[in-house]
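J.: Model the following, please.
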Amino acid sequence: MTSALTGLPFDDIRALISRLPVADEDAVAQVRARDTDLTKPAGSLGRMEEFAEWLAGWQAKAPPRVMRPVVAIFAGNHGVAAKGVSAYPQSVTQAMVENFAAGGAAINQICSTFDLGLKVFDLALHVPTPDITEEDAFDEAGCAATMAFGMEAIAGGTDLLVIGEMGIGNTAVAAAIYHALYGGTAADWIGRGTGVDDAGLERKRSAVERAVARIGGPGGDPLEILRRLGGREIAAMAGAILAARFERVPVIVDGFVATAAAAVLHALDPAAIDHCLVGHVSAEQAHADVLRRLGKRPVLDLGMRLGEGTGAALAAVLVKAAAETHAGMATFAQAGVATKG
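T.: Below is the predicted model:
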């Protein structure tokens, strides 16, 4: 997949998006037909039935199975953190990456409890992207290369990809992307992130406003918005989402920051994230608005705002259960249970 990003990088990315695989409707139809024969009232499993159909369509397999789920966490650092937009120092990003490796983070506990694979990608933490209030995050080649790096998330094989992130200051970066994509005011898109106080929230608002004003205000090409405002982890997650689409791997996107990667792709082509579920709605106040714009109903609403892929990983547990329930349930005939009527 990364070999496709040669020549003029953004032109190649647009070319990839122009030939996205679509869902396998035959697989969906097979799941739907089997569902009518299972030992339960029609529709009684609610969204679990929807998840089974979604998996089948994007895996092109009926019944769908989730045997090798992988949580991929992308970690990046941001020059804008120097503007005091976070309650924590930038050094926490590296410390948390080490915590992931030691098994001490929340995501480690979720993955070990529910048998989810975990990969962590360190995106040059020692070289933060520039302060986006003053200069662009990337040049075009650097942005495309980072997207290509993110495509490696599916190397080694997976049948369900969960994407998450770690990066001090990245809720400000995500807010700037949303502001540039959707307009409004900077205040519409910011939240308290890691728990900034009122003064920190004002610094964050100012930084987002200045960053978007620097690139000419809201509007413009989505890849240019990503290039000029995005962090490495957001660009890498966008690449991971694209690679998964071409390999027929369904994706569950985490919260406020991870959704920014999906939002860039959606702005290029709304169909580009059809193979994605959003795992949860973040406690960050703007996330629900973003999900409405993307036409995505979150799997969970638990008031979470940790990142690390935690909400999406919990959603993956339900998706895996949906697949196993559909595949393992007996039909009325197999169980000797009479149908109604």
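J.: hey, let's count contacts and neighbours off CA atoms from now on
T.: OK.
J.: May I see the buried residues of stretch 22-37?
T.: Using 16 or more other Cα atoms under 10 Å as the test for burial, stretch 22-37 gives Val22, Ala23, Asp24, Ala27, Val28, Gln30, Val31, Arg32, Arg34, Asp35, Asp37.
J.: From those residues, which land in helices?
T.: Among the buried residues of stretch 22-37, the members falling in helices are Ala27, Val28, Gln30, Val31, Arg32, Arg34, Asp35, Asp37 (criterion: DSSP state H).
J.: possible to save those residues as TSV with distance to Lys320?
T.: Output for those, formatted as TSV (distance: Cα to Cα, whole Å):
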residue	distance to Lys320
Ala27	17
Val28	16
Gln30	18
Val31	15
Arg32	17
Arg34	18
Asp35	16
Asp37	20
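J.: Which one of these is nearest to Ala87?
T.: Proximity of those to Ala87 (Cα to Cα) peaks at Val28, which lies at 45.8 Å.
J.: wait, doesn't the closest one sit right on Trp54?
T.: Yes. Using Cα atoms under 8 Å, Val28 is in contact with Trp54, at 7.3 Å.
J.: Which parts of the stretch 101-250 of the chain are strands?
T.: Per DSSP state E, counting those that start in this stretch, the stretch 101-250 of the chain carries strands over the ranges 117-122, 160-166.
J.: I have a second one here; can you model it like the first so I can compare?
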Amino acid sequence: MDALRHACAGLPPADAAARQAIAARNAVLTKPPGSLGRLEELAAWLGAWQGRATPVLERVRVIVFAGNHGVVARGVSPWPADVTGQMVGNFAAGGAAINQLARVADAQLTVIPLAELAPTADFTEAPAMDEAQFLAAVAAGHASVPPQTDLLCLGEMGIGNTTAAAALAAALFSGDGTQWAGPGAGSDAAGIARKAAAIDAGLARHAAWRGDPLEMARRVGGYELAAILGAVLAARRNRVPVVLDGFVCTAAAAPLARLHPEGLAHAVLSHQSAETAHGVLARHLGLAPLLALEMRLGEASGAALAVPLLRAALACHAGMASFAEAGISARQ
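T.: I've put the predicted structure just below:
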């Protein structure tokens, strides 16, 4: 845990020279300054983390981590835990939404089940993972990211994981189960109440560690959340830009932001999900979503949808003519 904490505290910065080169080119393109809005920001962000004045998106990877949760025994989900493994099979067969969206994004999809899909412990009764289990999941996520990656899109699959994500968000940013619990994969009012109760029970049991982001990720999180944390850390250390998916993915990455003031500078938030707490969490992290489509599927669906938007940003940056090239009078 100490080595992981040290790794999270010592993160490399973006490439300032690449960002400046992109800004210089942007200033002479045939458009009013700032008229492409966030597309201009996205091109600069990609270049700064890739270390390229002309960013590329040739090797785009989508990684979905899957894990099960012992807290499901508390009735926090309308779906049985078996669905996690069944959906992993559906991913392999090409039948899930993310298979279609990754194809549209021209991205390579990888699905990684954690701990052979054995559930974590019920975090209302014990830490979700012991240190060895937690670190193994973080290491699996870290090892899943090839350094030669132009863009990494992250997502998850795990019945019950919105409960774990809500508990972790509450632990990191204060609040209780009522404030952070939502419908997830379709819980009714009674189900949401059970989620809130489980979150409060978990926070009470692990209250002594509430000021330690990594300990709380271990105690109330999950295998797939830990793997996402590892993948986000690996991406940062290799200067790979990251696209985060929805509520669970954002919560999984959040400990890095608590351990380093610029911990998520290499990440953008693809969308704001229909899970109400996602918007709250995004504001805590200072992340502005690119899209708002009322989605709440997970499995990196929103992250994959953001890839064509990023490709559009790069197409404008690389393909537009300058005023001089086009023979257009520049602004006086």
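J.: Could I get the TM-score for this pair?
T.: Here the TM-score for the pair of chains, by TM-score structural alignment, normalised by the length of structure 2, is 0.97; 332 aligned residues with a Cα RMSD of 1.3 Å.
J.: Just list the residues touching Asp176 of structure 2, thanks.
T.: By Cα atoms under 8 Å, 6 or more residues apart in numbering, the contact set of Asp176 of structure 2 is Ala170, Ala196, Ile199, Asp200.
J.: can we see that at 10 Å?
T.: In this structure, Asp176 of structure 2 makes contact with Ala166, Ala167, Ala169, Ala170, Ala196, Ala197, Ile199, Asp200, Ala201, Leu203, Ala204, judged by Cα atoms under 10 Å, 6 or more residues apart in numbering.
J.: do Ala153 of structure 1 as well
T.: Going by Cα under 10 Å, 6+ apart, Ala153 of structure 1 touches 70-74, 119-121, 161-163, 236-237, 239-241, 243-244.
J.: and what of Pro32 of structure 2?
T.: Applying Cα under 10 Å, 6+ apart, the residues contacting Pro32 of structure 2 are Asn26, Ala330, Arg331.
J.: Aligned counterpart of it in structure 1, please.
T.: In structure 1, the residue paired with Pro32 of structure 2 is Pro41, using TM-score structural alignment.
J.: Please apply the same query to Thr110 of structure 2.
T.: So, by TM-score structural alignment, Thr110 of structure 2 is matched to Lys119.
J.: wait, doesn't that match sit right on Gly156?
T.: No. Using Cα atoms under 10 Å, Lys119 of structure 1 is not in contact with Gly156, being 11.0 Å away.
J.: For Gly220 of structure 1, grab the count of nearby residues.
T.: Using other Cα atoms under 10 Å, Gly220 of structure 1 has 12 neighbouring residues.
J.: Now that it has come up, it's in contact with Leu181, right?
T.: Yes. Counting by Cα under 10 Å, Gly220 of structure 1 does reach Leu181; the two are 7.7 Å apart.
J.: After alignment, which residue of structure 2 pairs with Pro63 of structure 1?
T.: By TM-score structural alignment, Pro63 of structure 1 lines up with Thr54.
J.: got it, and Pro21 of structure 1?
T.: Matched to structure 2 by TM-score structural alignment, Pro21 of structure 1 sits across from Pro12.
J.: Verify the stated contact: that match with Leu264.
T.: No. Counting by Cα under 10 Å, Pro12 of structure 2 sits too far from Leu264 to count as a contact (11.4 Å).
J.: I am finished for the moment; much appreciated.
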